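**Student:** just to be clear, the model below is a prediction. Sequence and coordinates:
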Amino acid sequence: MEKNKITRAKVIKSIFSLILIIGLFSSTVYAYDVLEEARYLIKNFYIENVSNETLNKTTVKEMVESLNDPYSVYFSNNEYKNFVNSVDMKFSGIGVRFEVISEGVRVVSVLKGSGAEDAGLKEGDIIIEADGKSLVGLSEDKIPLYLRGDEGTTVKVKVKRGSATLDFTITRKLIQTPTVEGEIINNHTAYIKISSFGEDTADKFGSILDDLNKKSPSNYIIDLRDNPGGFLDAALNIAGYFIGNNTVVKVRDRDGDEAEYKGYTHRTKIDKPVIFLTNENSASASEVLTGAIKDYGAAYIIGNRTFGKGLVQTMFSLSDGSYIKLTVLKFFSPKGNEINKVGITPDFNAEYNNSMLVAELLSGDSKDACNKTGFLKVKIDGRYFEIDLKLARQEKYYKAYNLILEKARESGNEIKIGTSLGWTDIPSEYKNKAYFMYYPEYKELQELLNVPVDKKFTVTFSSNVDKSTVEKSIELWDSKTGERIPLSFEFVDSKTVKAIPKNNLKNSGEYYFVVNPTVKGENGAYLKEGTVSYVKVIGN
């Protein structure tokens, strides 16, 4: 038996040479029985010393579970195949993305065409049971074992929806979700979403990057939100597009022995501004890539602190065809920064719903070397960003834009306004006028103070206008929330229109009444400039 055993040194050396963050290395140890095989592996390779009580358990499953490590798991042969397929996002299951919470499993999203959608599951539902088995307290690794299964089979789930408890019978379907997708957004930004680091993710990333680069993007957004990890090799490969063959990650075993992994060398390397998006569900291989990007300053990171899974698991096969996944190493960023239970802090904190919007705004590109009209430039954390004010003015970007302005002020208050001749400082008389950050090139009209809640706004143009362009050009919005107030329009004559809020304004509310220069005259000419008026509603 001793002759056929794999030594600890040989396994560690092999781990340093290859492949997974959640399943680094597969090897078989031959012994008198499966229980002894597992005992040998756990005793010699687990990241911490193991008690005799654990080693003397009567089944492999009990032995692994007694480690109290959510990342060390026993798999039957079929469970192992399902696990590997899940990394590649190929599996048969009910079709939901989920997160583990104290009450069970919260449905983050329901995949289109899935059994879950057919049965009526909704985002926000909490699955508490599957086929009579409580899901409360199970680790993220264990949940799929109860929700996935052979195509065409069914699973009965119990769901909490608000105060109600509902029962569903869901038919499992084959689900194949791409691990990486990309597109050009806002006409100049290459957006790439990496959902998992599967076996073919790096190749797909390279192909998508080549296709997007043909469109000459000005910058890139790499989205790692909700990416739980996957193959280390994929992370190393992708890292090479940003940092070349520099060190991507350091690993350390329980004896303190260390090794480094370097990025792949590619024929192209991204040399334009890059933003990474992370959140609390960005884990494992996602943290390997993000940690390297942050250490080398290769991208600006926006979002939430990452999960903090700085542990490496190795997959060992046993002679009966089953597997155990054991935590065998800790990993660190290239500069040696701790990741486990710490995570990676972004440069710019923003919640999920705002992080992408912040990234889009910070990815503006004025293009023209001289004319910067319609743009704002901010310096944040030593980096310069251009913001397209046409985006910033849109209601959905309101909170994100204010987060940026707040961050810019914290970083030194270097904010420039674009003009036809380049960048200029904000004139002192406008520094305390918030509207100016949205409409610096618009003409400020007289403030409308103490207006009634049922105020009707009358606009008179200097010449006859094309009425079809007026309704889309006049806006009234809440200066505190960015909410657009629905308006109706009554034309008094060809030059004069009344803009009437469909609902009463708020007592003491503050608004901006805006006439955009998209109003067209009957002669075909547009307004020379837009106008903006500050509106203050009378209080109680």
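**Tutor:** It's in. Numbering: from 1, shown residues only.
**Student:** every contact and neighbour count from this point should use C-alpha atoms.
**Tutor:** Fine.
**Student:** assign a three-state SS to T458, would you?
**Tutor:** Recorded secondary structure, T458: strand (DSSP: H, G, I helix; E, B strand; the rest coil).
**Student:** hang on, it packs against A499?
**Tutor:** Yes: using CA atoms under 8 Å, T458 and A499 qualify as a contacting pair, with a distance of 6.3 Å.
**Student:** which of these two has more neighbours?
**Tutor:** Set side by side, T458 and A499 show unequal neighbour counts under other CA atoms under 10 Å, the larger going to A499 at 22 against 14.
**Student:** list the contacts for the more buried one?
**Tutor:** Taking CA atoms under 8 Å, 6 or more residues apart in numbering as the definition of contact, the neighbours of A499 are K456, F457, T458, V459, I474, L487, S488, F489, E490.
**Student:** check L391 too.
**Tutor:** L391 makes contact with L361, Y397 under the criterion CA under 8 Å, 6+ apart.
**Student:** okay, one more to line up with it:
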Amino acid sequence: MRTSLKSFMLVFAMLFVFLPQVTFASAEPLDEIRQLVRDYYVDDVPESVLSKGSVKEITKQLDPHSIYMSEKEYQGFINGIEQRIVGIGVVLEEDLKGVKVISVIQGGPAAQAEMQPGDVITNVNGKSIVGKSIQTAISLISGEENTVVTLTINRIGQLAPITKKITREEISLPNVEFEMLGGNIAYIRLNSFALESSREMNKAIQSLSGADGWIVDLRNNGGGYITTAQDVAGFFPNTANAFQLREKNSKPMTYPSTSQPRKFNGPTHVLINEYSASASEMVSAAVKEQKSATLYGQTSYGKGTMQAMYGFDDGSVLKMTTARFYSPGGQSVDKVGVKPDVITKIEAELEVSHHDQLVKKFKGYKKLPELVNVPVSKKFTVEMNTTMNWKNGDKAAVQLIELGGQEVKASIKVVNATTITVVPNKPLVSGSRYLLVVHPLYKNAHNKPMKQGIYLEVSVK
């Protein structure tokens, strides 16, 4: 579920609102677009720009988020926000030998063709993509629905390249993903601010009720609908306001969050990175300013602008920047982004957040020295300074939790009256970090409970 942050997908979502359709039937509604720019573009535009001979020449002089789309391009844009794509269903990253498959979407064409994570695609329809950019590779692999793409794949353990013919299909990606992490910490990932996001998040919160803490993941989330940003802000307690908008020739207006039937009812973290943009930044700025969550990660993208859509009779659409947004208190977002409260290394955001949630939960426990670079087959020895009554201990007394993941099942073996061994039921994951916790649920030989719990951090080589 938690994909690589270096990966790229065919999903592009930016923040916008809908305005009434403009009904003009010309092949390119140049005069109408000139007037729309004069009246509604966030900044004044000189007549020397507006007098240019095509819409493309005009929008080229505006900000990068103001573009003119054909009907087909517009539909692709909306599909991106709603997490609907046409392709083979893989997440890719660059590789020196082509592009590497990081994950395969369950039930998608690639999964049906038995592609695997780690596969390296070297050729698409006979054309080498070695040395090409990820964007070039994606443009070749994607295409029209029900068309076939032929891939040449190198796979570890296979001497000869593998050829697969895969039919492209429309794939609906999950917009909200959630699970309970080890230590009873709830994790919710929001991939886009789509129309159904708030309803899906409400279901996720309901499913995870009883959690001791919450982690909301907005990494790589490029935004979506402005009303959804208001909805999502409403899940955070004490977040009365969602953002402030400043339109052309208008006074700043502060917009409230939408009250939700369920809220995050415990310590809450929000994960962001340099690809968290637009509506993600609205929510992040709001919860940081109103102290309803702690931000983890890296400074966000810095897209503090809002776009409106103007539709024409031929199905084309002008997406144009009509306002800048700020935090509810007026802090700028555009070109500066939102700075997290806790800055982490790239790809370590979830691990660090989960660690801090657990350590806060185990307040009062004694921290033991960290174990560094242990083997994947590591067995842990826990030795007490007094004789223990191990047999009457609670089964939940010892936990081994992968940071950013689940609790690892382990067997507890009694060595002697002062010592037990914790044996994981499966090998640890190389490169991962864990928390080994012994809760004060054991009693000594005199039937007196432990005075305090203990924990230690473990890193696996």
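**Tutor:** Happy to help now that I have it. Model, not experiment: these values are computed from the prediction.
**Student:** who wins for most neighbours among the contacts of A499 of the first structure?
**Tutor:** Using other CA under 10 Å as the neighbour definition, these reach their maximum at I474, which records 21 neighbours.
**Student:** without its sequence neighbours, what residue ends up closest to that one?
**Tutor:** If the residues on either side of it in the chain are set aside, I474 of the first structure comes closest to V515, at 4.6 Å by CA to CA, 6 or more residues apart in numbering.
**Student:** and that neighbour, how far from T458 of the first structure?
**Tutor:** Distance of V515 of the first structure to T458 of the first structure, computed by CA to CA, to the nearest Å: 11 Å.
**Student:** identify each buried residue in the longest helix anywhere in the second structure, please.
**Tutor:** Secondary structure of the second structure read by DSSP state H shows that its longest helix is helix 349-361. Of all the residues in helix 349-361 of the second structure, those buried under the rule 16 or more other CA atoms under 10 Å are E349, L350, E351, V352, S353, H354, H355, Q357, L358, K361.
**Student:** same question, stretch 309-323 of the first structure
**Tutor:** For stretch 309-323 of the first structure, the buried set under the neighbour-count rule, 16+ other CA under 10 Å, comprises 309-319, 322-323.
**Student:** want to throw those residues into JSON lines with secondary structure and distance to S109 of the first structure?
**Tutor:** Supplementary listing: those in JSON lines, determined by DSSP: H, G, I helix; E, B strand; the rest coil; distance: CA to CA, whole Å:
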{"residue": "K309", "secondary structure": "coil", "distance to S109 of the first structure": "23"}
{"residue": "G310", "secondary structure": "coil", "distance to S109 of the first structure": "27"}
{"residue": "L311", "secondary structure": "strand", "distance to S109 of the first structure": "27"}
{"residue": "V312", "secondary structure": "strand", "distance to S109 of the first structure": "28"}
{"residue": "Q313", "secondary structure": "strand", "distance to S109 of the first structure": "28"}
{"residue": "T314", "secondary structure": "strand", "distance to S109 of the first structure": "30"}
{"residue": "M315", "secondary structure": "strand", "distance to S109 of the first structure": "29"}
{"residue": "F316", "secondary structure": "strand", "distance to S109 of the first structure": "33"}
{"residue": "S317", "secondary structure": "strand", "distance to S109 of the first structure": "34"}
{"residue": "L318", "secondary structure": "coil", "distance to S109 of the first structure": "36"}
{"residue": "S319", "secondary structure": "coil", "distance to S109 of the first structure": "39"}
{"residue": "S322", "secondary structure": "coil", "distance to S109 of the first structure": "32"}
{"residue": "Y323", "secondary structure": "strand", "distance to S109 of the first structure": "30"}
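**Student:** give me every residue that touches the alignment partner in the first structure of D212 of the second structure.
**Tutor:** Taking TM-score structural alignment, D212 of the second structure has S218 as its aligned residue in the first structure. For S218 of the first structure, the residues meeting the contact criterion (CA under 8 Å, 6+ apart) are H188, T189, A190, K272, P273, D365.
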